[in-house]
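In: give me a 3D structure for the following:
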Amino acid sequence: MPLETLQPGKVRAHLNSLLEDKPITEASLRSPHIEEANSLLKASGGNLGVAPHSSTTLLWDLENYYSGYYELLISGGRDATVRIIWAEGLYENLTFRDNQKNDRREIVGKFLPEGLGDRFVPDGSEDRRFTPIWWRAGRYCLIQIETAQHSLELKKLSLHASGHPFDWQGTFSSDQDDRLAPILKASKRTLEVSSWDTYQDCPYYEQLMYVGDTCIELLITYAQAKDSALPQRVIELYESSREQWNGLVASRFPSQTPQFISTFSMIWVWIARDYLYWQDDPEFAAQLLPGLRHSMERFAAWEDEDGLIENVPGWPFVDWVDEWEEGVPNKGRDGVSSVLNLIYLLTLQAASAIELAIGEPELAALFERRSQNVSHLLRTRYWNKERSLIQDDESAKAYSIHAQILGTLTGVIDDQEACDAFQAASSSSDVSVASYMFRHYHFEALRKIGKGSQILTELEAWQGMIDLGADTVWERLEPTRSDCHAWSSHPLFHLPCSVAGVRPSAPFFKEIEIAPQPGPLTFIKTTVPHPQGLISLDLRFENGNCQGSVELPAETSGKFSYAGQEVNLVAGYQKL
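Out: Predicted coordinates:
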């Protein structure tokens, strides 16, 4: 979104004192100065006076999540202290690290953390405008004023909201819009406030671009926006990060502090594969080949004598799981982990697909042979037939949904075995669960085995956020630190691309696959951007049959698959 001056929300609390370590009280909501305070949010401004040697606190609820540059218009108040603190939500107690926020709309009895903010000291002049030199983000803005010998007039509050100007063209509607539309709205808002000239993991905390997050953010962009500039920029930035780690992509970039997450360096290959399929730009894709080949050579150096990677260097982060130390699965640092090797297998498969499409067939064959070897070893050593589960390591004591998801995506287990594994995982108390981020791959696995309609049920976890007043989607299962994390925005991808089933089936999106898995939905209307235009569906489902229409862009073709039936598609409008 381009820079836009707004005056959103309202001032919900006013105190004639500093808040300090006290909670917001019911009385502060009924302050006689609330009306004056809210006049500051009028286009013409207002006036809230603060006498000499006194204090005032305002809690501005923007009633949505924003990122940008706030502005205060102030007159007088020489040597006063003006403090601004931003927060995503208020906390139930002063132990902020336990992240107990509950309903994000509620403020009474709750505390504001010592969050990101600024401190200004007015010089006493008229109509001084105070704004930060870096963006701020959140839903709540606390303004605390402590005057010295001179009175101060606060005249206006405003926000210069900013972010990447996405050209949103993707749509999804169904007979469950009442439930799904708020989830899509919160997911889209999250990506909007987390994208500038790069993607961000979150706008409030790190404000950094991580490979693992970017992989998901790129897919959302491909599925929802007509935008190649931002994807190309971030891919080029990651390419330039190779100098830091001897040819491997940095986990986050640009960043003042270098960091190496070994799993993210493998996921980088997935990003290149996705670009190859979703964008029609062979020249740009080909520029990635030298770096990808160097990466694959470096990964090979991690292999043991059998061909599995072990003692993986750096931080082999996979997901925030309670049972894992720092997001690393069992044997992730000091042995052979099935989860890490499944990620490696996906990487070998992606590299083979890239080489086959635009590179060297010999390299494609090499990566395919290595992937078959890794797949055979993983099935032989880690598939526990008695439990219908893939083990995290050879001890048969550690299990995770992650191994089942990755085993499904790689083909280590077949579709029926995958169904059995997911059933066994859901009914077992010793199987670690996935965060919102890794559920992206769970949804991918469900689509692969023809269970994409289960995504609609799985979105109950996102509904839980909405029920607690979320305007954006969260980083982790409750209690969560970050209330705005773009890696959890993937319902924007999966509803049109897994439930409605629109995907590229050939490099450069030359061929299109449409394989809806609607489950209980009686109709789906969706639009997915394509390099040559738009893909549009208008489908109705009844008694196991599908009727409707499909429209494909020029110079494309595809297949429509439903209930065991296939129909060839051509460019233009056609009825089913």
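In: could you use CA atoms for every contact and neighbour count after this?
Out: Fine.
In: roughly how far does the residue nearest to Asp538 when sequence neighbours are not counted sit from Leu495?
Out: Closest residue to Asp538 apart from its sequence neighbours, by Cα to Cα, 6 or more residues apart in numbering: Lys525 at 4.5 Å. With distances taken as Cα to Cα, to the nearest Å, Lys525 is found 11 Å from Leu495.
In: next one: Gly212
Out: Gly212 is 21 Å from Leu495, where distance means Cα to Cα.
In: and after the helix or strand where His294 lies, which helix or strand comes next?
Out: Assigned by DSSP states H and E, His294 belongs to helix 289-300. Next along the chain after helix 289-300, taking DSSP H and E as the criterion, comes helix 338-358.
In: quick check: longest strand in the chain by residues?
Out: Longest strand in the chain, counting residues (DSSP state E): strand 55-76.
In: pull out the buried positions in that strand.
Out: Neighbour-count burial for strand 55-76 flags 55-62, 64-76 (criterion: 16 or more other Cα atoms under 10 Å).
In: what helices or strands is that strand leaning on?
Out: The helices and strands touching strand 55-76, judged by 3 or more Cα pairs under 8 Å, 6 or more residues apart in numbering; DSSP states H and E, are strand 10-15, strand 128-130, strand 136-146, strand 152-161, helix 177-193.
In: structure for this one too, so we can compare:
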Amino acid sequence: MARHWSELVPWIWTPNWDDMKNVAGIVQFRKTFDLSSIPSECIIHISADTRYRLYVNGQSVCFGPAKSHLGEWNYETIDIAPFCLPGKNVIAARVLRYSPRHSGNMSFIRGIIPGLILHSDNLEISTNETWLSKVDDAVKILAPQKWDPTLGPSLLVVNEEVDGTKETKHWLDVDFDESQWTPAVKSSMKVPMVPILEPRRLVERSIPLLPEIPGRFSQTLARTSLDSDTAERWDLLIRKDYPLQIDANSQVTVVLDTSFLLTAFLNFSLQGGAASKLRIRCAECFEEAPDPEASNPFARKKGDRTDSSGVLIGHDDFYTVDENLGANEGACYEPFWFRTFRYVELQIQTAEMPLQLRGVKFRTTNYPLEIKTQLGNFPSTEMAKQWDISLHTLKNCMHETYEDCPYYEQNQFAMDGRLQILFTYNLSSDDRLARKCMQEFYASRRPDGLIETHFPAPFPVVNIPYFSLYWILMIHDHMMYFGDQKLVRRYLGTIDGILDHFDRRVGENDLVGRLEWDVWPFVDWTPEWSASSGGDFRNMATPPAYHRTGVITYSSLIYAYALQKAADICEYSGRHDTAKEYRQRAECLNHAAMTHCFRTDFLVDGPDSPLEERSQHSQVFAILSGALTGKLAREVLLRALTDPSFVRCSYAMSFYIFEATRITGLYDQLRSELLKPWSAMIRQNLTTWAESAAMPRSDCHGWSAVPIHDLVANVAGLTPGAPGYSAIRFEPRREYWKNMSGTFAVGSGTVVLAWHPEGPVEFTSSFNCRVELCETDGSTTWHEVIRGKTVTFFIS
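Out: The predicted structure follows:
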């Protein structure tokens, strides 16, 4: 049997490493090798625990490994031949190791032991004891204890405090004096004659490498009194790399502006300025100073995000220039991990020597999504902004996983992921990150039948049971857009386990009862549900009825909705009896919700709730689950969306309102009202969509990119009519886009649409399909569409 390459070479690490000592640390590795000529190809496989950046002859090659979990630990396959030279070469890696014994960075899993592994078939550079290593004592990853509580919980932990005097200069150079470095040692759990495996099972990366695209700041905003000449020189620095000198024994603070929020690796090039101190604060926006007495630990006061009379609240990095640096010697500082920012506040305190800034730059990095949905001739500036901001939001929340937000957490949540993936399908045929997401949650299965709420995660985390139901919706979406039956069948057992978890909590009244004691029954971020009782965040974002009895209307309705989607999945997989069972369960739940929670005109939030406890959530999911239908559903939803006494849905939950209005026929009547929250954010000068109105901690949350789906599914009117988009449901709303000309991603193919006022609709598909055309009067007709042939639809 052929052996996997990882069995041929050892993992290595630096000797005498103490994982208990710090939350994280950086180790440098290097190895020289000789080449008589440059090979046409030199393929290597590389991985590390926890993160690495690879260099060949001083040039950055790639960074990784792609985030995942111990059972599917990623490695990258790279051709390093383009970086090689005739003669002596050096390959090096800088590895950031997070301790499994400290809570820092909740989005990076780490194994019980650290390591670096690299394999090459045709060069003698595979990892072994001939590699040299050195702990980078210059860098300290700031511990959670140094986290600013204004920012909420310390979930990311990537910020650095760097002492330039301790930096190893020129260690990436071929001719560096490595005599003081230490030979690496094997880092393994294996024991002879004992069947112990390494803590990480290596699998090849399933997503493309993330690009690093050079970018520049757009302007500087003075935070101290700068004369016009100095302000101009700052602008020349950031735009054209003109050197800028800061006098000795002086302090200056400036704010660098990118004009829009982004995720990027920062880079600072310096000369001289021995012992100068830099404080680098990355921030999403300007805001009011926080209220220290606020009961909500996530509360922030944000208005116009560009109002520079406010304060910048954010993560800080600290860099002290080498105290022995000569006036003509250069230095460079680049934080290991990318930062999220719209503004960077740079505070510089020089010592006895002037400091010269020679470059302040960044390289943006995101998942390289190929966007096929291309639109022109937007009918309004407002709609164009909604589209562009939505794209920008989604992009910034896509890296090696889908992320709730790039600034605070970079965690992949099942509820967030369901929406972000669906928005991705509206834009592209690339489902690789979506498949990775589905598989990672599948790998997170728990003994109670649920999946983890966010994953990958290095430690057990508080579970939100409802998020497991959104994972089922995620699988259903992939079925409808791509029709991969093998993928769907792989996850059937996990779907069954999730649904069984909720079934075991159905009480005598046929409603879902109280969840386990250690979970968070999170429903939505709303002002009414955001107070934290007793300082426990698990009391937040939940209707009051849950705290009294453990029974809320939403629990049963979201469960019924997921049962119906699971039934569709079972039908598609040939499990017809199970599908029937799931639909019967859903029908029973819907009946119970109407019996115990409906009060003449609407559903209250729990069977014991007074009339004052009413939310849009209960009405919306009653419609989605089929508990409310027909005229009654329309009347209830219209009241819930126009009566201010109902607790309102957040930006993310508004997606489900759009779905409910489409079902009830209220979309046209309510569309302008539903989009007002996004218009309000535009007026506040956001360049990405915020987390929620009630919880404006994060200014970039992928779940809020709802306008993408609205424009594609509701305005252009394109949704799957059958699994794999084998049929297309086409219900265009031409009144919102008078002159349409666009290409749309539909599963693995595309559809080109064109129409003008009073004229027909031109419809061209890149694949053979059946189209269900929905007329404005509610009637439908079916049409066979041939690949590449334009069909003309005359819509009344």
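In: tm score of chain vs chain?
Out: The TM-score (TM-score structural alignment, normalised by the length of structure 1) is 0.92; 555 aligned residues with a Cα RMSD of 2.0 Å.
In: report the mean distance between the longest strand of structure 1 and its aligned residues in structure 2.
Out: Following superposition, strand 55-76 of structure 1 is found to deviate from structure 2 by 0.9 Å on average (mean Cα distance after the TM-score superposition for structure 1).
In: next secondary structure after that strand?
Out: As assigned by DSSP H and E, the chain's next helix or strand after strand 55-76 of structure 1 is strand 81-87.
In: and the helices and strands packed on strand 55-76 of structure 1 as TSV, adding mean neighbour count?
Out: Formatted as TSV, those follow (neighbours: other Cα atoms under 10 Å):
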stretch	mean neighbour count
strand 10-15	22
strand 128-130	17
strand 136-146	24
strand 152-161	22
helix 177-193	21
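In: now these in a markdown table, with distance to Val567 of structure 1?
Out: Below are those laid out as a markdown table (distance: least, Cα to Cα, whole Å):
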| stretch | distance to Val567 of structure 1 |
| --- | --- |
| strand 10-15 | 54 |
| strand 128-130 | 62 |
| strand 136-146 | 48 |
| strand 152-161 | 46 |
| helix 177-193 | 28 |
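In: which residues are in contact with the residue positioned nearest the centre of structure 1?
Out: In structure 1, the residue lying closest to the centroid (Cα atoms, centre = their mean) is Trp487, at 1.8 Å. By Cα atoms under 8 Å, 6 or more residues apart in numbering, the contact set of Trp487 of structure 1 is Asp201, Asp213, Thr214, Ile216, Glu217, Tyr436, Met437, Glu475.
In: mind redoing it with 7 Å?
Out: By Cα atoms under 7 Å, 6 or more residues apart in numbering, Trp487 of structure 1 lies in contact with Asp213, Ile216, Glu217, Met437.
In: which residue lines up with it in structure 2?
Out: Under the alignment (TM-score structural alignment), Trp487 of structure 1 pairs with Trp703 of structure 2.
In: which SS class is that match?
Out: What DSSP: H, G, I helix; E, B strand; the rest coil gives for Trp703 of structure 2 is helix.
In: indicate which one of the helices and strands packed on strand 55-76 of structure 1 is closest to Ala350 of structure 1.
Out: Nearest to Ala350 of structure 1, of all these, is helix 177-193, at 25.8 Å by Cα to Cα.
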